[in-house]
Every structure is written in C-alpha cells, then in structure tokens.
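Q: sequence plus the predicted model coming up.
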Amino acid sequence: MGIVLGAIADDFTGATDLANNLVRNGMRCVQVIGVPGEDLVVHDADAVVVALKSRSCPAQRAIGDSVAALKWLQRRGAHQIFFKYCSTFDSTDSGNIGPVSDALLDLLDASQTVMVPAFPINGRTVYQGHLFVGDRLLNESGMQDHPLNPMHDADLVRVLAKQTAHPVGLVARPVVSGGHIATRQHLENLKAQGVRHVICDTIDESDLTTLAQAVVDMPLVTGGSGLGQSLPGQYRLRGWLAEVNEPGRLAPGTGGALVLSGSCSRATLGQVAHFLERWPGFALDPLKLAEDESHLEDALAFARACLLKHEPVLVYASADPGQVREAQSVLGTHRAGQLVETALGHLASILVREGVGRLVVAGGESSGAVVSALGIRTMRIGGQIDPGVPWTQTLTTESGPPLSLALKSGNFGGQDFFTRAFEVLP
C-alpha cells in the first residue's frame, strides 16, 4: 500500500522514539539515517522516519536537510508528513522548530500545522500552553541546565513566537475535551484568522486520540512521539493501513554488550549510577580527551577487557551540571561536546568491528555520532524497552554481522534501563 506516514526527526533518538510508537500501534517502520539518497529502496514499510541531526545546527542547514528529506518522502507517496522534535521542545530563540516548520509548510503549500510535543506516559504534558515534565514546569525540570539548548520558559506559545514571523495560537484543554469535531472547528477558526502554528494542550492519552482524529487529514503535523501512537488507528479507519502480524519482529541479538552514554540528563545520570552498582564502567573526561589520545586508548582497553569476560560494559561522559560547565569553560561548549561525540563514535566503530553486537547509546547527539561512525543507513524498528525507546536492527554497518542497537533520548527510560535493555532483547 506504500508509505502512509513520512516523518522527519531532528535527532536520532527522537526518530527511534517516534518509530517505536508507530510499530507498537501496528505500522511496519524503517528508520533512515540522514537525507536519503535516490538509490535507497525501502521495502515492507508503512512508515519511514528520516533521522537528521538538525536540532542544534544552524537554522539554514536544518531547513535544507528537512526540505530535502520531505522531497524524498513526497516522491514516495507519503500520505502525511510528521516533523518530530523532542517532547521537551528544546530549541533556541532562533530555531530550529519554527523555521523548519515554516519551510515544510511552504513546500507542502499548507496553511497550518499543530504542535503536539506532549507524551503523557513519559510525564510530558501541556496545559494552557505550558509544558510540564512530571509535576514541574519545563524551566524547573532540569532542562534549564541543558548543555546545548537550555530552556528557561515553559510557555510554548511564547517560545515558538520568537522563532517564526507567523502567528502562534493555542488549542486549550476545554476545546480538546470537547472532542475531535470541536477541536477541528477551533483549528479552522484559527486558520481563518491567519494562525499558522497551533500549540495543543494535552494532559492524558485520550487527548492524543482526540487530536489524532482532528488532524489526520492535515498535510503536516509536528510534535513529540506521543501523537505517533494515536495516528495509526486513524489511518486504519481510512483504509490506508492493513493489519500486520508482528510489525516489530527482529532477529535474535548476538555478540558483546556495550553501553555508550554522552547524555547528562538527570534520568541518564541515574541510569549510569544504577548500572555501575552491578557492572563495570569507564568515565570519559573531556579535559583528558583534549590532552592526547591516551585517555581514549585507556577507555578502549578497559572495554575490551570487560568484553572478553562476557560482561556488559559502560563507557560514559555523563556528568553533573557543575562538571559539564567546568569542561565547557575550559574547552568551549562546542569543542567539549565534539570531543565526547568523536570519542564515542571511535569506540563504537572499533568495538563493533571486534564483535559487539548489542549496543545501547544514550543521548541524541551521542547517538548521531555513533550511527554516523558506524556507517548505518537504515534500521528496522523492533520491540520496546521502555516508553519511547525500542530495539532496532540493521544490516548496514560497514562490516560484520547484524547489529542490535538501542538509541535512547537522554530523558527517557527507567533507572534500570541500561541493565534491563539486554535482558529484554530476544
């Protein structure tokens, strides 16, 4: 039946997050790394998610890559386009959520889209246009300390208004609770007033269902992965999507077990601490990485020794905000991050070549660096580990057997995520 949903994600973990929800709701899904080439052929997929590294890059580059991805998806007949960004809406006053959304709307010749970042099952909700993480406003949740895109305002209407020249509106909870017909009518009223971007209140799963019913016919929808769990049912009602048995079936995982973590989120710091209570780990220090190659060689030797014992091993640059700021003050924010990403990519490429077959990566930027270093182009999406994080499998590494890969957004996963991920892999 061809591609029903074509998605463009602004980072690699966000792409797998969305793909995970699509698979869990009956869509066969393939994730493509980077802007696809015309030679890329995708088989047996109801949805294709293009994973870009565009969240924190210059706006013009983000626009260029996103538009190129959209054109590729259009040529393959996608019924609807989904621009996926983080459920914490992290961005800067200059973008990239607003500029990319505007560019996609222009190319689609569409006059309006919705912004639905909420993912209630993971504690991301929106009320009166304000984003909450758990019971805390976004700017009090730890996101105010994000090393690249610190968020100091929870009012998404106000945040987005700084990124676009077009009017930004709101579908408040009383409208959403009135059902999809009332929600659709409110969107039409806003469109008649010239409102191009609409933040949508969402506090529970039923709100996501209502919104999916209201926006299924829009050329473009945007948001977090929560909306992705509700759209497949609407596609099925329209006859666009056939029933598929085991849409997320993967081959059994084999080979050594490795965790690479560059995220400094609170959730990941807890996961690192939990892993280290049971298994060995090596802490990467950006300041030492900047001195010479010996620190990276020490990390490689440590990982090899653990893998020879058939133990899962963790190599991490995750650190508390104070340590991160110290490294950034000496090296600069960009260089500190680049050193870590390059190191994690280097470790992954060597250790996968030497037999690692089960790999977990924490952090969007880190995941991008690792996937790029491994030369991966496409991944089949499998079963869920925790909400928002599936196992994937690919045959497109530079060499060697199939690789089972989990790309985890920094804020996602339970405290035992790193240890349990290997236990649930078939």
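A: Nice, thanks for sending it over. Numbers count the residues shown, from 1 in each chain.
Q: okay, CA-based contacts and neighbour counts for the rest of this
A: Noted.
Q: how far away is residue 333 from residue 53?
A: Distance, residue 333 to residue 53, by C-alpha to C-alpha, to the nearest Å: 17 Å.
Q: for residue 195, same thing?
A: Residue 195 sits 28 Å away from residue 53, going by C-alpha to C-alpha.
Q: before we move on, what about residue 324?
A: Distance, residue 324 to residue 53, using C-alpha to C-alpha: 22 Å.
Q: please apply the same query to residue 408.
A: Relative to residue 53, residue 408 is positioned 15 Å away (criterion: C-alpha to C-alpha).
Q: more neighbours, residue 195 and residue 53?
A: More crowded of residue 195 and residue 53, by other C-alpha atoms under 10 Å: residue 53, with 23 against 19.
Q: also this one, for the comparison:
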Amino acid sequence: MLLGCIGDDFTGSSDLANTLAKGGMRTVQYTGIPHAPAAQEVQAGVISLKSRSIAPEQAVTLSLRALDWLRQQGCQQFFFKYCSTFDSTPQGNIGPVADALAAALETDRTIVCPAFPGAGRTVFQGHLFVHDRLLSESGMQNHPLTPMTDPDIRRWMAAQSARPVGHIAAETVFAGAGAIRAALHDAPAGHQVVDALRDEDLVAIGRAARDLPLITGGSGIALGLPENFGCTSGDVPWNGQAGQAVAMSGSCSRATREQVAQHAARHPAREITADAVISGQLALGEVANWLMQQEGVPLLYSSADPDVVRDIQTRLGSQTASAALENFFAETARAVVGMGATRIITAGGETSGAVVERLALSQLAIGPEIDPGVPALRAHPNLVLALKSGNFGAADFFEKAANVLEGKS
C-alpha cells in the first residue's frame, strides 16, 4: 500500500476513495480498522471511522490505531480526511487528531485544506465558502451536532490544536506547486491553512505535498496525489445491481431537504421523528415492510427544518435524539437487507455510518461517481450502496443514485 487514509466518517471516506480511484489508484474503503493485512494489489487504503462527533480523546485513540495498521501495510504517506465544511466544534476533533497523527509521524508541519470546488467549497484568505456564501451563512450554522458559526478555518483550527496555525494565501497557490512547496518549507512549524479556489489549485497543492508525511483536508486535495505515485486517471469498472432500492435520509442540511422534497413528489416517502422513535410509536417491522412493498425508490427520512430540529434538541437533547434516529435507520437497513433489498442509499454522515456499522460491512469496492464526491459502492455480490454527505448531490440525487447502482446511465 502506498497511501494510507483515515476518514472521520463513512460518507467522507467514500468521497476520498472515489477521488483516488478516479485518479487511477487501486483503492479500497475499509469500514473500521481491519483485522487482517490488505490485499497486495491495494495502492490506497481508506479507513472509515465514525469519529467526527465522539469525544476528542476517543477520536485520537481510534485514529492512532488506524495509523498503526496503515503503517504496517507499508504506506509512504498518510491523509487525515475530514468534511469539506470542516464539521466540528471549537472543542472538536480535527485539531487533536491532526496533532496526534503529526506527533506519531514525527512531522512538524501539515497542510489544512478542506476545499472541494466541485461541490462549491472554496478557501480564500483562510475563510471557507460554500458556493457564494461564507460557511457560517450556508446553513451549516444550523447543523444539529457540529454548527459551523465561524468561517475562518485559521481561528477554528487554532481553538482545537496545540500547534501554531499559519496560512498560505491564494497568490502563492496560483503560482503553482513549486511556490507552494517553498512556502511550506519556509513556514514556521505547525498547521498551514492553504487557500484553494479551483481544481487546479488542489492538484498543485497535492503535488507540492509529495514529501509531506501527513496531509489533512477534504477529498479535493487528493486530486493531486495519485500522480505522485505514478498513477493516471481512468474509468472505474462497475457491474450494476438489480433488485429493490431503499433510500434513507437523516441529514438536515439544506441540500438534502431539497432532495427529499423533490424525491417525495415522485416516489413514496415517509417521515419519521425522534419523538415517535423514542416513544415506541414506530414499529420497525412495519416500517421495513412498508419500504419493501413500495414501487420506485421509497424514501424514509427525518430531515427536518432547523426550527424543528432546535425544538427536538431542546426537549430531548441533541445526542438522545440523534442516537435514536441513527439506531432506527440502522436497524431498518438491516431489516430490509434481510428481506432482499439490494440497493441502499443513505444521506447524512452519521446516518450512513450507523447503517454501514449495523450491516457489519468490512470493506467497500469503489464504483463510478454518482454526483461529485459520491461514488457507487459494492459491499458484496448482492448489495450495493451510495453514502451521501448531507450537503452533496444534485436535487434528483436519490433517483440518480438508484439508477447508477443498477448500472443505468
């Protein structure tokens, strides 16, 4: 294995694996830390952890265990992948995990770059934008677990990390890989937040990071990494999977709410609430049966408006409500797969992670891209999945995902 990657959730790990596979690297996504060595032909391994919203010390422990396994596979470089909207809190996990990985690898400088222009995420003057809005005005300020209220990634990282935080500005990035490499060399030790507005910026950053032991960022920065290992872009092979498709959405992002609304106008859709789950009003077996009896691509969702989410959190507690919904989605996924569902589509990082863990999937083969950052995945001969981050995907994502998983264009 050449490149070892650690993702803090399952959807983001799929996003990264997708980027590396399109770049020509033979890539496998592992769900959790493997117990056996990687296959000899694997060039890039992506370990998916459900560590984004857990306590920082737990996230550090899991990430270091993942690093140990990847080092045992002979990796030459390591990548810590987090969301392109930098999902965390001022007391969150990105800084502590980046610090711990850097210390373990004995490196004194790292890149911090969550940019993903293909999905509308850019970094300019150290500030993260979502399309034409600052991160704090994009809807992410309403995230139920990781509200992003400050778009300045330098301040956000400084609040979390014990290391100094610097900045490499856009004018240096526009000058190309050589200028970026020189700026990294000349910068004081610590984390360097790097501006990026275009895909070509990310390619240049990736090339400049050829000799860095550790890179941190969103999946976009991986655009420039495969070429460093002599890999070239190519089509990703895929055999479609027929059978029943089921979609589940636990994301409350603006993009996902729009996707839910559009899909519900064309396909069967059923909303669930934390109140109904916690009170026992919902019978899991009845919901699973309903999903399997529908035509088209039935959707089970809990994607509420921000005001509704705030009310639920006030009454039930954010962790209680989130855990109840995640568990219900996960158990429902296990039930419908047991009943013969062959295509599972999930929206939301926490929801997707809960579903993958409950299905006990050990590794996922990377297929073609459905929408930027979201690949088709094969779990085993009779089960394929699409795991979507909340803010990703076009308005018709659920229907498009079902078609790509089936092998239709």
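A: Here it is on my side, so go on. Just so you know, these numbers come straight off a predicted model, no measurement behind them.
Q: OK, contacts around residue 336 of the first structure?
A: 286, 287, 327, 328 (C-alpha atoms under 8 Å, 6 or more residues apart in numbering).
Q: neighbour count and distance to residue 46 of the first structure added to those residues, as a markdown table?
A: A markdown table is the format used below for the contacts of residue 336 of the first structure (neighbours: other C-alpha atoms under 10 Å; distance: C-alpha to C-alpha, whole Å):
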| residue | neighbour count | distance to residue 46 of the first structure |
| --- | --- | --- |
| 286 | 22 | 42 |
| 287 | 17 | 45 |
| 327 | 18 | 44 |
| 328 | 18 | 43 |
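Q: nearest to residue 226 of the first structure, of the residues you listed?
A: Nearest to residue 226 of the first structure among the contacts of residue 336 of the first structure, counting by C-alpha to C-alpha, is residue 328 at 33.3 Å.
Q: mind checking what the closest one lines up with in the second structure?
A: Superposed on the second structure with TM-score structural alignment, residue 328 of the first structure falls opposite residue 313.
Q: which SS state does its match fall under?
A: Using DSSP: H, G, I helix; E, B strand; the rest coil, the structure places residue 313 of the second structure in helix.
Q: nearest spatial neighbour of it, chain-adjacent residues omitted?
A: residue 321 (6.8 Å; C-alpha to C-alpha, 6 or more residues apart in numbering).
Q: same check, this time on residue 348 of the first structure
A: residue 370 (6.3 Å).
Q: the second structure: which residue goes with that neighbour?
A: So residue 370 of the first structure corresponds to residue 355, using TM-score structural alignment.
Q: shouldn't that match be in contact with residue 335?
A: No. Using C-alpha atoms under 8 Å, residue 355 of the second structure is not in contact with residue 335; the gap is 10.9 Å.
Q: those two - which one has more neighbours?
A: Set residue 355 of the second structure next to residue 335 and count neighbours by other C-alpha under 10 Å: residue 355 wins out with 26 against 19.
Q: where along the stretch 301-409 of the second structure do the strands fall?
A: For the stretch 301-409 of the second structure, the strands defined by DSSP state E, counting those that start in this stretch cover 343-347, 363-371, 374-380, 383-388.
Q: actually the stretch 101-250 of the second structure, not the one I wrote
A: For the stretch 101-250 of the second structure, applying DSSP E, counting those that start in this stretch gives strands covering 109-113, 121-124, 127-130, 133-134, 165-168, 190-194, 214-217, 245-249.
Q: in JSON lines: these, plus distance to residue 60 of the second structure.
A: JSON lines is the format used below for the strands of the stretch 101-250 of the second structure (distance: least, C-alpha to C-alpha, whole Å):
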{"stretch": "strand 109-113", "distance to residue 60 of the second structure": "17"}
{"stretch": "strand 121-124", "distance to residue 60 of the second structure": "26"}
{"stretch": "strand 127-130", "distance to residue 60 of the second structure": "25"}
{"stretch": "strand 133-134", "distance to residue 60 of the second structure": "29"}
{"stretch": "strand 165-168", "distance to residue 60 of the second structure": "19"}
{"stretch": "strand 190-194", "distance to residue 60 of the second structure": "17"}
{"stretch": "strand 214-217", "distance to residue 60 of the second structure": "14"}
{"stretch": "strand 245-249", "distance to residue 60 of the second structure": "28"}
